[in-house]
Each structure stands twice: as C-alpha cells, then as structure tokens.
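>>> with the input below, show me the fold.
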Amino acid sequence: MEFLTGNLDLLMFATLCAGIMFGFPVVFTLSGIGILFGILGFSLGVFNMNLLAALAQRIFSIMTNEILLAIPLFVLMGVILERSRIAEDLLEEMGKLFGSLRGGLAVSVILVGMLLAASTGIVGATVVTMALIAMPTMLRNGYSRPLSSGIIASAGTLGQIIPPSTMLIILAEVMSSGYQQAQFTMGRFTVETISVGDIFAAALIPGLCLVVIYILFVLALAFLRPKSAPAIPHGEELPLATVLRHLGKVLVPPVVLIVAVLGSILGGIATPTEAAAVGAVGALLLAGPRFAPTRSNLPFLLSGISVVAMLVMTSQLDLRIGRVNATTAERIGIWIAFGLTLLTFWGILVALWRAARVGVLRPVLVSTTSVTSMIFAMMIGASVFSLVFRGLGGDLRVEHFLTNMPGGEIGALLFVMAVIFVMGFFLDFVEISVIVLPIVVPILLVMGMDPIWLAVLIAMNLQTSFLTPPFGFSLFYLRGAAPPEVKTIEIYRGVIPFVILQILGIGVIFMWPGLATWLPALLR
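As a prediction, this is how the structure comes out:
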C-alpha cells in the first residue's frame, strides 16, 4: 500500500498513456482519469479534495480568456479562405513561374504552403487542398510518389510554425502562465509576461528558415537525382510579364491580408484578438467575389479600403469614444471611422449573403465551431488532469527529476525535447501542450532559459507531431486525399526526410538563439 500511495502520480500518468493508446477520446480520458485518481488519492489520504474547488475558476478563466478568443476567429479566417479556393489559383500560377526548373513544381508547392500558412494556419485544409490539386500534377510530370507525399505533407504543416497559428496562441498562453509561475518561484514579483505577439514575432524568422531549408533540400535532390523531381515539359509558353501579372492578381489579396493581420500585431496597432477579427473580416471580403464572380465587387473593394484605412488611422490617432479630452483631429477621426465602419459592415453583409446563397456559410460555421470546441474541451480536460496530478505531487517529482539530470539545464532541455518528440508519434500538439508543457515549462524557466527561445524550440518540435507516423494528422489528411496508387508506406517514406529537416531546423535555432529572440526584442 505504501508503494501505491507513493507512486500514485506515476500510475496516473501511465493510465493516461494506456487510455490514449487504446483509442479512448482524449478529452474524456483526461477528465475521467483526473476525477478517478482524485477520488482514489482522497481515499488513500494523499489528495486534498479542496483542490478541486479551484476547478470551476480554472474553467471560467479559460472560457473568458480574451487571448484565447483569437482561436475561433483565426479558425474562421482559415476555413473561409480554404472554401474560397485561393490555393488552387496560387498553385496554378506558381507552377507556371517555377515549373520549368528542376524541382520547380515542388518549390511552388512549398511557397504556396508558406503563403497559406500565413493566411489560414489550418493544416488539414492546406494538406487536403494541395493533395487534390498538386499531387496529380506532380505524379503526371514524373515526380516520385514518396517525394510528392513528403513535400505536400510538410508544406501543409508550415501553418503551425508560421504565424498566425492556433498552436502558437495555445503555446503563448502556456508559456505566459509558466513564466509567471517561474517568476513567483524565484521570488520575482513582476507584471512582465509573454504575449502572443512575442511568440508570433519569435516564430516568424524560424518558420521562414524552415521554408528555406525545405527549398534547398528539394533543389539539391533535383540536382543529384533529376528523375525524382524533373522540370515540367514546355507547353504553350506565356511571356514572363503575363505570368507575373496573373500571379500578382492571385498573390496580392492574401499578402495584403497577411500584412494587415501580422503587421497590426507586430506593430502594436492591435491585440492578437483584434487582429484575428480583422483577419476573419478580411478573409470574408476576399472570398465574397469568388462566391458570385459575375456580380459587382464594389462592396468588397470599399470595405477592404475601409479596413486598411481604419488600421492606419488607429496607428496615428486615439479613436476611443467617450473621452472628454479628445482633440479636434481625434474627434474628426472618430466620425470618419464611424463612416468607414458602416462601409465595412455593408461588405460583410453582402459577403455573408453570397456565402449563404452558394451553401458555403453553414459548413464554414460548423467547421469553425467543431475545431474550436475540440480545442477548448481539451484545455478543460487537461485542467482537471493537471490539477489532480499536481495535488498528488507529480510536479515535484518531475522537477526533482529534471533538476538532477546529467548535463544541467542543457541535459534537462534535451530530455524534454526528446519526450515531446516521442509523444508526437501518438498525440497531437494540443494534447502535448496542455498536458506536458504546463508541468515542464516552469521548471526549465527557473533554470534560467530564455522563454522566447524555449517557446520556438518547443513549437518546432510540436510541428513534427503532424508528420511522425503512425498518428501524424498530416499523414491521415494526405492518405484520404491522395490518389489511390499512392501507398501508405510511400507516404511514410516521403515524410521521413522532412522530419529530419525539422530536427535540423530545431538544431539551427538551438545553436543560434538570436534567430528567435532578435525580432521580439526589436519590436518591444
């Protein structure tokens, strides 16, 4: 009995792993095991049931967290853009520009994946879209099936490391909580915290570095093994100016949206939640003309100009209403902003009406609600589990283990990164983020690690969970959308080099922390 009471936390974690491996829904497994072991610990006299009194407050704080409100808005933005078929046009025009090069079609897929990552951030939609459009073209032009599979799956996962990303929002919330907990442990009472904007800025350059690594790998492979990634045979050639003009038509709208969303966050004009709202509205205005191409696009043009104008005005003037000390310029600006808001509202209504007429609005809302509910339910279930796990002394055991690791803080970091990587074979990023990170992050920060640098290392590690078999989500998405002749084993073989490239990317950030910390420090 003494052995059982002294190791109840370990038994709890082992039971969680077993439940997940047997295929039980993770949300119910987390909360169910938490409640069962809380009752068991109370009956054995090693758990204080009064700790569960904090559960209601934890759930309330999750549901009312203003930062987490950005998640459904970014999801809505991504789903709308996916339904508007912007990816198809981007792939077609990029293929015309780079297709005549060896590996050029693969480079086009990676670049489109980067653009979709910065504008949608939804892995499943990106992988499925590119599998349906790009993979048949790649196979038809002689690309090997494993390479085609690896390129599409890895390009689709860029949406998790390149902001805006739901993974980065969740990670920012975990890092902020862990940072405050670490400061309290070290006796430093400060209001300084880790914001979503900091994590977005920190992940931007590493994400682009990963794109460069992918492209260099593809070009090198095409040079060494030309048959695996040949150039597209010349068909009817269009003048370069014509290709660039067509590319600009499909490239400018998503780029403007990316600049508006990320620029407003990184420039300090808007909070992540406000920028997410701008992104959702912008995506709706971009998609509106595609839902009814024969009708006038004037409402969307005026609304888009209005949104950009209000962002510019917000950066120059204080447009908060109800202030008695507002200057004359600010009062005029408030009235102008009111008129611009009406124009924006007009474009939104027209876009919603067109989306409803073509049957797109309902699937968009259902998909957004499903994804958002899954994420928040996971966070609530993890709160139940972590509360009981800490009450049983699990956090103290983990802290003792990590602080006594050979190699000091580097040894502890390498061990945690290895655990996250291995767990990525069986769990997705949400589960790892809400189960493991709240326990280990405060311990690593107390050891003196830079929280921004640590967050980027963890984010790039979590990204591999989409590619590692047998449960990598990108592999499931690709398997469902790939042509029948592409075998599952070929998909697995194709992603292995890109998993290695991601590990290489983690090594680059580990060796040069400035790639992650320079931009956040510059923007502060």
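>>> going forward, measure contacts between C-alpha atoms and count neighbours the same way
Fine.
>>> for Arg354, see how far away Thr288 is.
I think there's a mix-up here, since residue 288 is Gly and not Thr. Going from Gly288 to Arg354 by Cα to Cα, to the nearest Å gives 7 Å.
>>> just the helices from the stretch 101-250 of the chain, written as ranges.
104-119, 123-140, 145-156, 166-185, 196-224, 240-266 (DSSP state H, counting those that start in this stretch).
>>> just checking, what packs against the first one?
Counting contacts by 3 or more Cα pairs under 8 Å, 6 or more residues apart in numbering; DSSP states H and E, helix 104-119 is packed against helix 70-83, helix 86-98, helix 123-140, helix 145-156, helix 196-224, helix 240-266.
>>> neighbour count: Gly288 and Arg354, which is higher?
Taking other Cα atoms under 10 Å, Gly288 and Arg354 do not tie; Gly288 has more neighbours (25 against 19).
>>> secondary structure element for the residue lying closest to the more buried one once chain neighbours are set aside, which one?
Spatial nearest neighbour of Gly288, excluding adjacent residues (Cα to Cα, 6 or more residues apart in numbering): Ala351 at 4.5 Å. Assigned by DSSP states H and E, Ala351 belongs to helix 328-357.
>>> can you mark which positions in that helix are buried?
330-331, 333-334, 336-337, 340-341, 343-345, 347-348, 350-352, 354-355 (16 or more other Cα atoms under 10 Å).
>>> let's compare: structure for the following, please.
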Amino acid sequence: MQEFLVQNIAPIMFGCMVLMLAIGYPVAFTLAAHGLIFGVIGLSLDLLSPSIYLSLPDRIFSVMSNETLLAIPFFTFMGLILERSGMAEELLETIGQLFGSVRGGLAYAVIFVGALLAATTGVVAASVISMSLISIPIMMRYGYSHRIAAGVVAASGTLAQILPPSLVLIVMADQLGKSVGDMYAGAMWPSLGLVGLYALFIACVSIIWPASVPAIPPEHRVRFDFKGYVRAGLTLIPPLLLIFLVLGTIFIGLATPTEGGAMGAMGAVVMATMRKRLSMSLLNQAMHATAKLTCFVIFILIGARVFSLTLYAVDGHLWVEHLLTGLPGGRISFLVFVNFLIFFLAFFLDFFELAFIVVPLLVPVANALDIDLVWFGVMISLNLQTSFMHPPFGFSLFFLRSAAPKELRTTDIYYGAIPFILLQLLMVAILLFAPEIASTGRTAGELLKPSAVDDVMNSLSQ
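The predicted structure follows:
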C-alpha cells in the first residue's frame, strides 16, 4: 500500500480534489485542505521536505501584493456603477429604435449593446441581468421567438467573458505569466469575430425564419430628426469614450491594466454623476458586491497556491506533462484534448476554479510543446466562455432565468442557448487553425509543424 501511494500520490491527490469539488465543498477550502493533508502524507512517506512549506507565507503574500489582480476590483466596481446608473437601459432603447425598421433589429441592438457593455463593464452578471430586464419583454411584445430572444441575450451578455477588459483575461494572464495587455490584444479580434458570428446568425434567421425576428411595427417606431440623432449620439459617445479611456490607454502603452481599471472606475463615477444617478446607496451596493467578488477570487487563489505547492513537490506537474505530451499527434492532439477537457469540466466548475486548478497544470505542457501562451490563453478563454452558456448549469442561464418574465420558459432558455454555444465552439475551431488572428504572429503552418518534443517522442517510439 505504501509503495502504491508513493508511486501514485499525484493522481490520487488530484482525483480526491475533483471528487470533493463534485460533492459540493467550497473550492478555496477544498484546495487548501488537500494541499495540507497530502503534504502531511508526503512528509510521512519522505516524498518531500518540511522546508518546502517555509515558502508558503511568501507564496500567499505574493497573491496579496500582485498589482495585476488589482484590476479585478477596479473593473468590477466600474461595471456595477455603470449597470446601476441606467446606461444599459438608455443604450438598448436608443439602438433598438435605430435598428427598429430592420428585421431582427432588436436582436442586432442587443448584440451591439452586449458588446458595448462587455467593453465597459467586463461583468457577465451585470450585462445579462440588465439586458434581460430591459430587452426580453420588448422582444416578446413585438413577436420575437422566445428561444431567439433568450439565446441572443444570454450570448451577448456573456461577451463580457472574452471581450477586453474581461476579468477572465486578467486572471488568465496571471496564471500564464503573460501581461494583461498582451492578452487583451490577443483576444480583441477573436472576440469581435464572435460578435460578427452572432450578427450573421441573426441575419440568417431573419432570411430563413423571418416571423421569429420581426421588425418593429411602423406605428411604434420613433422617427429620428436632427435632435433625435443628437440624443442618440450623446447616449453612445460617453461609453465609447470610456472604452477608449480604459482600453485605448492600455493598448497604446500610456497605462497599465491596473491604472486603466482605476481610470475606468473613476470614469464610471463621473458618468453616473452626469446622469444624476449617483447616490450613497448605489456606491454602497457597488462597493459591497466588489468586495465580495474580490474576496472570492483571492481566497480561491490562496487555496490554489497551497494545493499547487504540494502537487509540485510530489512531481504532480511532471505526471501531467508526461501524460499529455505522450498523446499521439503532438500539439494538435494536445490542443484538441485540452479543449474537450475544458468544455467538459465547464459543466461542473466555475471559470475561476478552472483557471486556478487546471490551467497551471497545462502551462508546463504548453511550454514543452512550444505553444504560444497568449494564443493558448485566448483559446482557453473562448472555450471557458461556453461554461456560462451550458444547459443546465450555465451561470448566464441562471442570471437570465432570475430576471426574465415568467412567460419565458426554462426550456426556451436552454434551447435558445444551443445555437450560440455552437457558434462559440466554431470560433474556438477557427482560432485553433488560424492562430494569427490572436496577434501571436504565428501561422497555422507553424502550429502544425512538428515540435522538438514530438521529435523526441517519435525517436523513443522507434
């Protein structure tokens, strides 16, 4: 029994952790407990030295002093202030009327506003809930298919997962050891491509099934005169300026993501003040929700540091690396396997859990296979975005169900999400075979070229 534990402690440790998460134990405490318990087992089996745990305080302090992670509370606070100040409602109303005469116009408006909210808030819950409350009753009133209405709102709200300044990309950059600016630049074109796929899908539906996405009747349209277009411009310009303030300064190198987040939070407060929507109650709600999410992320990250310290001490990273580099087919097999693994685990685990548990185990393998980590991180982030859309556990679907009218059935929400999940997976496939769109500077030919590890594995097999 002792010999079996010595030889298999890493897979046993990982399997027990997954089992406890499946049972429903809190993630942060599950990770920390398994790190400490298997650390004691490893010490009793002489697999590791007690001196390893002297570095644990430094590892935990490094989490608390990580300036990159400061962007998380800044962007969260910015998103919550904007969502509660009524910006989403004004955008949807204005853009909905601009597109009102077009078949599927309200759906296009939801997609466009979802992209704008994603680029200004970066918070999925805020986007999905606000658009559910505002747009779904209007779409149902004008005869939209319930499934199309639910699907387009859930998918557009989930764009906050991948479109900068996404919290997902901030965490992914930290786990991959890359800069947040590089991750933002790499994700920009794939995320905009996803917006284009959503709009193309609505265009196809409007041609094939026009009754499901009707135009607004003429008697309910607002006729835009000069003053109307000026009002529309005044509604659209502030969020566009905020996007430039946050993302533009990051991309041109004037600000770090943390500084961009701080400017965005201040900009959101200014916008709410200009709308005369800022109050102490709104500030208290935003700060309370921001503190909760930040503590949630930090506790998971601390637990992950404890878990990874023990897992690496018992050579768990080498076990994972040997397991994945031994797959036939080299890099392509590894990438396909990883995407299937992420897609499957996303049914049961939250993004933060996957980012702090699974991604650190994949990074050494990706490095060994000479895979561009920015491109790899963007591809995983796109795949993780589907976790918010998976029936029946997707968080976007839960947010939508909590805010949608009772006339919208749960089955309509689930069926409506399926086409958009397929579009997300299509974007993952496009990125897999066209990595240059993630601004990595590498081509599909370079991706498919055998790596040094493949050559070593082939020589060993011979």
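>>> would you mind putting the helices of the stretch 101-250 of structure 1 into JSON lines with distance to Pro233 of structure 1 alongside?
Converted to JSON lines, the helices of the stretch 101-250 of structure 1 look like this (distance: least, Cα to Cα, whole Å):
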{"stretch": "helix 104-119", "distance to Pro233 of structure 1": "11"}
{"stretch": "helix 123-140", "distance to Pro233 of structure 1": "11"}
{"stretch": "helix 145-156", "distance to Pro233 of structure 1": "18"}
{"stretch": "helix 166-185", "distance to Pro233 of structure 1": "40"}
{"stretch": "helix 196-224", "distance to Pro233 of structure 1": "15"}
{"stretch": "helix 240-266", "distance to Pro233 of structure 1": "17"}
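>>> Gly494 of structure 1: which of the ones you listed is closest?
helix 145-156 (4.0 Å; Cα to Cα).
>>> what's the average per-residue distance for the closest one once overlaid on structure 2?
Once fitted to structure 2, helix 145-156 of structure 1 is off its aligned match by 1.0 Å on average (mean Cα distance after the TM-score superposition for structure 1).
>>> check contacts around Val320 of structure 2.
The neighbours of Val320 of structure 2, taking Cα atoms under 8 Å, 6 or more residues apart in numbering as the test, are 361-362, 365.
>>> run the last query once more with 10 Å
Contacts for Val320 of structure 2 (Cα atoms under 10 Å, 6 or more residues apart in numbering) come out as 10-11, 326, 361-362, 364-365.
>>> what's the match for it in structure 1?
Under the alignment (TM-score structural alignment), Val320 of structure 2 maps onto Val398 of structure 1.
>>> ok so, going back, out of the helices of the stretch 101-250 of structure 1, the one nearest Gly391 of structure 1 is which?
Of all those, the one in closest proximity to Gly391 of structure 1, counting by Cα to Cα, is helix 166-185 (16.2 Å).
>>> quick one: distance of that closest one to the chain centre.
Taking Cα atoms, centre = their mean, to the nearest Å, one finds helix 166-185 of structure 1 lying 16 Å from the centre of the chain it belongs to.
>>> now for that helix, which elements pack on it?
Helices and strands touching helix 166-185 of structure 1, by 3 or more Cα pairs under 10 Å, 6 or more residues apart in numbering; DSSP states H and E, are helix 70-83, helix 196-224, helix 361-391, helix 429-435, helix 437-446, helix 451-463.
>>> what is the fourth one packed up against?
Contacting helix 429-435 of structure 1 under the criterion 3+ Cα pairs under 10 Å, 6+ apart are the following elements: helix 26-43, helix 166-185, helix 361-391, helix 408-423, helix 437-446, helix 451-463.
>>> how many other residues sit next to Leu323 of structure 2?
Using other Cα under 10 Å, Leu323 of structure 2 has 11 neighbouring residues.
>>> enumerate every residue touching it.
By Cα under 10 Å, 6+ apart, the neighbours of Leu323 of structure 2 are 317, 365.
>>> got it, and Leu68 of structure 1?
By Cα under 10 Å, 6+ apart, the neighbours of Leu68 of structure 1 are 62, 166, 169-170, 172-173, 196, 272-273, 376.
>>> now which of these would you call buried?
62, 166, 169-170, 172-173, 196, 272-273, 376.
>>> TSV for those residues, including distance to Leu158 of structure 1?
Below are these laid out as TSV (distance: Cα to Cα, whole Å):
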residue	distance to Leu158 of structure 1
Ile62	27
Thr166	12
Ile169	15
Ile170	16
Ala172	18
Glu173	20
Val196	18
Pro272	19
Thr273	21
Phe376	23
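>>> quick one: which of the residues you listed is nearest to Ile152 of structure 1?
The closest of these to Ile152 of structure 1 turns out to be Thr166 (Cα to Cα; 20.4 Å).
>>> if we can go back for a sec, list the residues that contact both of Gly288 and Arg354 of structure 1?
The contact lists of Gly288 of structure 1 and Arg354 share Ile348, where a contact means Cα under 10 Å, 6+ apart.
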